[in-house]
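>>> Provide a 3D model corresponding to the input given below.
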Amino acid sequence: MTDFLLLAFIFLIAGVIAVPIATRLGLGSVLGYLIAGIVISPVLSLLHVDVISIQHFAEFGVVMMLFLVGLELEPKRLWAMRGRLIGLGGGQVGLTAGVVMALAMLFGLEWTVALAIGLIAALSSTAIVLQTLNEKGLMKSDGGQSSFSVLLAQDIAVIPMLALMPLLAMPELLGAASDVAHAAEGDHGAGMSLVAGLNGWQTALVNVVAIAAVVGAGSYLTRPIFRFIAGANLRELFTATALMMVIGIALLMSLVGLSPALGTFLAGVVLANSEYRHELESDIDPFKGLLLGLFFMTVGAAINFGLLADNLLLILGLTVLLIVVKAAVLAVLAVVFKLRGADRWLLALSLAQAGEFGFVLLSFSVASAVLPQILADQLLLVVALSMMLTPLLFIFYDRVIVPRYTFADDGEADKIEEQGAVIIAGGGRIGGLVRRILSAAGYSLTVIDYNAQHLENMRRFGARIYYGDATRPDLLHAAGLHHAKVFVAAIDDREKLTELVRYVRETAPHVHIIARAVDRHHVYELWAVGCRDIIRETYDSALRIGRSSLEALNIPKDRAQMMVDAFNRADRKAMIALADAYDPEIPVMENATYIARVQDTLGPREVALHAEMMHILETGEMPQEDDVAQGPSG
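Modelled structure (predicted):
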């Protein structure tokens, strides 16, 4: 018990110290966990800890992550991705395996060994890539969605890879592989399997039945089970049930020789339309985060620094070669599948590493007499180092690639042939609605958006939208910024939106700017750069919900509307009073002037607002007051 507690404490304290420091330095949480693992590796060696065994346990975090990813994908959306899954994902696996195999044969390796290495190299790290894409808010971009499609295709490809490996066995390695298998069996016991001893078609039949069982259970048993659990009215039972489902599916997939991650992903897709989806997400997510952090630390701790020191130049060279080859293959596929600008780089750089399934395939290839142990140990270092370099590739993307496509001419934006009186930057859910309203009113518009798939869909319905990054000065001028009357800033990225407003305000002061704000503090930031027509993206809908709530409480509709209007006026006055005290360069909780202004403003405002609402409720009339200064619109 003491050993277990000591080990848990070592991993926890390493993560708690390293990750916040790495995050503040802009390195990301994944690199923080990897560094933490490297730092504690000497301690683990002194304690004779089997890091690989812990890593196998921590890989369950990947299983949980793919289950949560599946919950976000409805079956219709997954079907819509089939082109990228088969073409982009399948192409990446096939091309990368082929190129790496050819290079390995040039180094003098047998074709069977070269093919095994190519298959291992074709896989990327689902854990690192998805975690980093979500942290950086890149998952919804074209590059992020393409990366996800490739990762999913790779996870599916693991199944035929595991089936192919034993066919590549080398006779001279069979004796050593048998010794390894017996040693593993002695240490860990023989693993259970439902397909042991079955021939090919029988194994395939068992696999089909297992997948059908997962789909059927997800479709028909989930609701009755959760209704039964709800009767106890205990939150911890929901958590236990969610874990039971994920562990049970992973166990079934393992017993029939399939990927547990793929099985839980499929279950997540089946449950994507379930009313219990959000409950499952909230229950599983904390365990997923902890196990992924543990997995990343074990990757760092498992590095054999003695072997690395003996073969430093060789292993570093192979790691760099692997990253370059995979990035080149992905870059070619990005061009073929018409990814543009920074999205091409995001796809190429994010998936250029080897993956956690590489550890599984390396161990399996040694046990199957495909690779000699010494070569597998060296390749294990290449896989681990490439994973460790991935956060640095994302930093390179953020600091070098993104600014290039934000401020420089990449020559790939659409040529804008017509200049409208209104320019809309961002054609998504907000910019799209604005476009429809103004188009219906007969105004000429120029809409700029960087999401190629979204633009293609809108163009099918006749919308005139141009591809390009609206933060680029040359594209803004081509869109007729100096002749426009209104500029609507509706892009998603908060910091880019603020800088875009600043540029338009300084370059074309005659243009009326209407800006989308993420939250109250973003309103202050936009106010500070000169914008005076600011709309909080959730503000108006919240006002409508508030009015409906008052009506549901039996307040007449006209009085409910007047009460909401009173709140709106009071909030605008408070926003103006607080905006001048807000300093974007000072953290909110360290800005004494702003905090004092909040305390001086909000208290009296709440008292006055309450009195005004009571007057409306009792008399049905607005109280007489001075005209209210025009402030931010939401």
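
>>> From now on I want contacts and neighbour counts done on CA atoms only, so please keep to that.
Noted.

>>> which secondary structure elements does the helix or strand containing L103 contact?
Following DSSP states H and E, one finds L103 within helix 90-106. When contacts are defined as 3 or more C-alpha pairs under 8 Å, 6 or more residues apart in numbering; DSSP states H and E, helix 90-106 packs onto helix 111-122, helix 142-164, helix 312-336.

>>> Name the residues of the shortest one that are buried.
Using 16 or more other C-alpha atoms under 10 Å as the test for burial, helix 111-122 gives 112-122.

>>> Mind picking the one among those that's closest to Q453?
Relative to Q453, the closest of these is A122; by C-alpha to C-alpha it sits at 26.4 Å.

>>> Which residues are in contact with the closest residue in space to P372 that isn't next to it in sequence?
Computed as C-alpha to C-alpha, 6 or more residues apart in numbering, the closest residue to P372 that is not its neighbour in sequence is V366, at 6.2 Å. By C-alpha atoms under 8 Å, 6 or more residues apart in numbering, the contact set of V366 is 177, 180, 372-373, 376.

>>> With respect to V39, which of the helices and strands packed on helix 90-106 lies nearest?
Of those, nearest to V39 by C-alpha to C-alpha is helix 312-336, at 19.3 Å.

>>> Run through who's touching the closest one.
88, 91-92, 95-96, 99-100, 121-122, 308, 340, 344-345, 347-349, 351-353, 378-379, 381-383, 385-386.

>>> buried set for that helix?
315-316, 318-320, 322-331, 333-334.

>>> relative to helix 90-106, how tilted is it?
Helix 312-336 and helix 90-106 are oriented at 150 degrees to each other (axes from the mean of the first three to the mean of the last three C-alpha atoms, to 10 degrees).

>>> now helix 312-336 against helix 142-164, angle please.
Using the same axes, to 10 degrees: helix 312-336 against helix 142-164 is 120 degrees.

>>> got the contact list for the helix or strand just after helix 312-336?
Going down the chain from helix 312-336, the next helix or strand is helix 341-350, by DSSP H and E. With C-alpha under 8 Å, 6+ apart as the test, helix 341-350 has contacts from 129, 141-144, 146-147, 326-331, 334-335, 390, 393-394, 397, 401-402, 405, 410, 412.

>>> Would you mind identifying the next helix or strand past helix 341-350?
helix 356-367.

>>> and the longest helix for this protein?
If you go by DSSP state H, the chain has its longest helix at helix 592-619.

>>> count of neighbours near G293?
By other C-alpha atoms under 10 Å, 25 other residues sit near G293.

>>> Where does the residue nearest to it when sequence neighbours are not counted sit, in terms of helix or strand?
Closest residue in space to G293, ignoring its immediate chain neighbours: Y33 at 6.1 Å, by C-alpha to C-alpha, 6+ apart. Using DSSP H and E, Y33 maps to helix 29-46.

>>> other SSEs contacting the helix or strand following that helix?
Elements were assigned by DSSP H and E; along the chain past helix 29-46, the next helix or strand is helix 51-58. Other helices and strands packing on helix 51-58, by 3+ C-alpha pairs under 8 Å, 6+ apart, are helix 277-301.

>>> Here is a second sequence; please produce its structure as well for comparison:
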Amino acid sequence: LLFRRFGIGAVLGYLIAGILIGPQGLGLISEGETILEFSEIGIILLLFLVGLELAPARLMRLRRAIFGLGLSQVAVCGIALFLLIMANTNFSLGASIALGLPLALSSTAQVLPMLQSSGRLNTPSGESAFSILLFQDLSIIPLLTIVAVLSRAPPTQDSLPGWLTAILGVLAIVGLILAGRYLLQPLLKLIGRIAERELFIVAGLVAVFGSAALMEVIGLSPALGAFVAGVMLANSPYRHELEADIDPFRSLLLGLFFLAVGMLLDLNVIRENTAFVFGAAIALVATKTLVIFALGKLFGMQTMPALSMGLLLSQGGEFGFVLFAEAEQAMLIQPEASSLFGAVITVSMATTPLLMLLVQRFNAASAASNVELNDPSQADSASVLVVGHGRFGQTVSQMFAGANVAVTIIDIKPQQIDVSQQFGRKVFYGDGTRVDLLRSAGAEKCAAIVFCIDDRQFDSATIDVISSAFPDVKIFVRAFDRVHLLDIKKSKISGAKREVFESAIHLAKQAMVAIDLDEVLIDEVDREYRQLDCDRLEAQREANDMFAGRHLGFGLSGGKRESD
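Down below sits the predicted model:
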């Protein structure tokens, strides 16, 4: 709470708290290793939640960033850090490789929550950062293989060759995808029909931890298995419900993870090698920032997003501890070196919140020439929240303004915010479908939330989560089309309207007047069409079938005016 209050971020607070209560601080907790093992479940849940936001189609769209930008980052940063260690230390070639390559990885547990909480995960720069982190998780396979090839320890009978591990990993991913499509999705539909919420949560958790366990058995990252499980459920209508159930545990366990990292920090190593630890941490952060910034520019990013991404991914990562332990078992490095570079990673993690504050100041300084993206928590108290300020939201917000109703407007598109600002409209930046962001904007004090977003993925499951969080707030939704309208009407909403319904009716009436049809006939057709449409919607809703009530319409068999 103290660190959040001063805007530094919770991660640094967790690290320092871990140091204070750990064996080298007050000595209140001595089992740091055990706590770390349990808290790694938080990373597994984090990757699962990220997978839920990445439907396979979107993942395919990011393939260039994952295998282009991600591969380039791991390779270039790894080589640069290896050369830096070789040039400035007395470590052997094998030890320098075993220490340098893991330092190229960043902290998924630290970076992804920062992207999610700020609503930047779905922005172009956020997707680029995520693509790099995803490839880093995939790169655990070749990095473990490199350590195994360089190993000076006698081989064990239980270990698998790196090439075999890679093949098994690919087969496992394919098997999980097929299991998700042909087993898990039908199972969730069955559970959904019988309305057993507990069984639904159990099925989701079995998918998460079953996938994670499968990957661990074949020697891969369990977090990668959880990510695949999330992608399997990304198109499920229950994904938002799963996210709402699991997210609190993810937050608590990630906090526990950083506490454990602080507990395990060897203060004696830092005390005896202060200059080296802090100098190496600064060199690590500077090298990764410069390399990632250069790669971002090479891949077409603008200057500030590329710099922000470089600083965001500049720290060492939690998988570095895993790879250092493997290198230690492979007799490539001594335990003292593992502790020393583990301290370097921890110190580099502590710099990230401070660097993010620096980025925010850079953004503020360049606000005159760039889009000003304000956090919704800065908004004044309002009676209505309007989410989405495109062509639909602009009309809605102006209608409220004309009635002297205080409105807070939220949009996730910087370009749209820029255009709105040019016309004097104050629009706040963020993903207005997230409960945490709506709460920071004061949603619980509002009379209504009007969702004006052009998104068919904004479905009844998402609306149910929002309405549960704000039960006293009236919710209105812009429906994309008839199918979308039928879906959102399953939720507790106060009103919904198809985006082109009224405009199409009015345009038809204008054309009828222009060709001199009788005004009484025009009004009668208008009234009857609306009634037929309502009857057809009700028939479709009751039958859960889009073809129900298909006879209800003019010009069709059974239509009232077919013979007119």
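
>>> Need the TM-score from the superposition.
The TM-score (TM-score structural alignment, normalised by the length of the second structure) is 0.67; 426 aligned residues with a C-alpha RMSD of 3.8 Å.

>>> can I get the buried residues of helix 111-122 of the first structure in JSON lines with distance to V486 of the first structure?
Shown next, in JSON lines, are the buried residues of helix 111-122 of the first structure (distance: C-alpha to C-alpha, whole Å):
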{"residue": "T112", "distance to V486 of the first structure": "64"}
{"residue": "V113", "distance to V486 of the first structure": "63"}
{"residue": "A114", "distance to V486 of the first structure": "61"}
{"residue": "L115", "distance to V486 of the first structure": "59"}
{"residue": "A116", "distance to V486 of the first structure": "59"}
{"residue": "I117", "distance to V486 of the first structure": "57"}
{"residue": "G118", "distance to V486 of the first structure": "55"}
{"residue": "L119", "distance to V486 of the first structure": "54"}
{"residue": "I120", "distance to V486 of the first structure": "54"}
{"residue": "A121", "distance to V486 of the first structure": "52"}
{"residue": "A122", "distance to V486 of the first structure": "49"}
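
>>> ok, the aligned partner of G263 of the first structure in the second structure - contacts?
Under the alignment (TM-score structural alignment), G263 of the first structure maps onto G225 of the second structure. Residues in contact with G225 of the second structure, defined by C-alpha under 8 Å, 6+ apart, are 173, 208, 211-215.

>>> could those residues go into CSV alongside distance to R482 of the second structure?
Below are the contacts of G225 of the second structure laid out as CSV (distance: C-alpha to C-alpha, whole Å):
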residue, distance to R482 of the second structure
I173, 36
V208, 34
S211, 37
A212, 39
A213, 42
L214, 42
M215, 42
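
>>> Packing partners of the longest helix anywhere in the second structure?
Using DSSP H, we find that the single longest helix of the second structure is helix 335-365. Under the contact criterion of 3+ C-alpha pairs under 8 Å, 6+ apart, helix 335-365 of the second structure touches helix 10-21, helix 267-272, helix 274-298, helix 303-312, helix 318-329.

>>> and the angle from that helix to helix 93-103?
40 degrees.

>>> following helix 335-365 of the second structure, which helix or strand comes up?
strand 384-387.

>>> out of the helices and strands packed on helix 335-365 of the second structure, nearest to L437 of the second structure?
Between those, helix 10-21 lies closest to L437 of the second structure; by C-alpha to C-alpha that is 17.4 Å.

>>> In the first structure, which residues correspond to the closest one?
Going by TM-score structural alignment, helix 10-21 of the second structure lines up with residues 29-40 of the first structure.

>>> Please compute how far the longest helix of the first structure lies from its chain's middle.
Centroid separation for helix 592-619 of the first structure versus its chain: 40 Å, with C-alpha atoms, centre = their mean, to the nearest Å.

>>> Stretch 434-452 of the first structure now?
For stretch 434-452 of the first structure, the distance to the chain centre is 29 Å (C-alpha atoms, centre = their mean).

>>> pretty sure L264 of the second structure is touching S30, no?
No. With contact defined as C-alpha atoms under 8 Å, L264 of the second structure does not count as touching S30 (9.2 Å).

>>> anything in contact with each of these two?
Contacts common to L264 of the second structure and S30, judged by C-alpha under 8 Å, 6+ apart, are G22.

>>> Please say which of those two ends up with more neighbours.
L264 (24 against 15).

>>> The more buried one maps to what in the first structure?
Using TM-score structural alignment, L264 of the second structure pairs with A302 in the first structure.

>>> Its match and S41 touch, don't they?
Yes. Between A302 of the first structure and S41 a contact is recorded at 7.3 Å, counting by C-alpha under 8 Å.

>>> Nearest the middle, which residue of the first structure would you pick?
N134 (2.3 Å; C-alpha atoms, centre = their mean).

>>> Using the three-state scheme, assign the alignment partner in the second structure of that one.
Aligned against the second structure by TM-score structural alignment, N134 of the first structure finds its counterpart in Q116. Assigned by DSSP: H, G, I helix; E, B strand; the rest coil, the conformation of Q116 of the second structure is helix.

>>> before we move on, the earlier item: which residue range of the second structure does the helix holding L103 of the first structure align onto?
Going by TM-score structural alignment: helix 90-106 of the first structure matches residues 71-87.

>>> Now that stretch on the first structure. Mean distance?
Aligned to the first structure and superposed, stretch 71-87 of the second structure gives a mean residue distance of 0.9 Å (mean C-alpha distance after the TM-score superposition for the first structure).

>>> What are the contacting residues of that stretch?
Contacts of stretch 71-87 of the second structure (C-alpha under 8 Å, 6+ apart): 91-93, 96-97, 99-105, 132, 135-136, 139, 284, 287-288, 291-292, 295.

>>> Could you check stretch 46-62 of the second structure and say which residues are buried?
Those would be 46-56, 59, 62, for stretch 46-62 of the second structure by 16+ other C-alpha under 10 Å.

>>> Read off where that stretch ends up in the first structure.
Using TM-score structural alignment, stretch 46-62 of the second structure pairs with 65-81 in the first structure.

>>> How about A261 of the first structure, nearest residue that isn't a chain neighbour?
V63 (4.3 Å).

>>> what's the mean deviation for the helix or strand encompassing the one you found versus the second structure?
Applying DSSP H and E as the criterion places V63 of the first structure in helix 60-71. Its aligned residues in the second structure lie a mean 0.7 Å from helix 60-71 of the first structure after superposition (mean C-alpha distance after the TM-score superposition for the first structure).

>>> hey, where'd the helices end up in the stretch 401-550 of the first structure?
402-407, 429-440, 452-460, 473-478, 494-507, 520-528, 539-552 (DSSP state H, counting those that start in this stretch).
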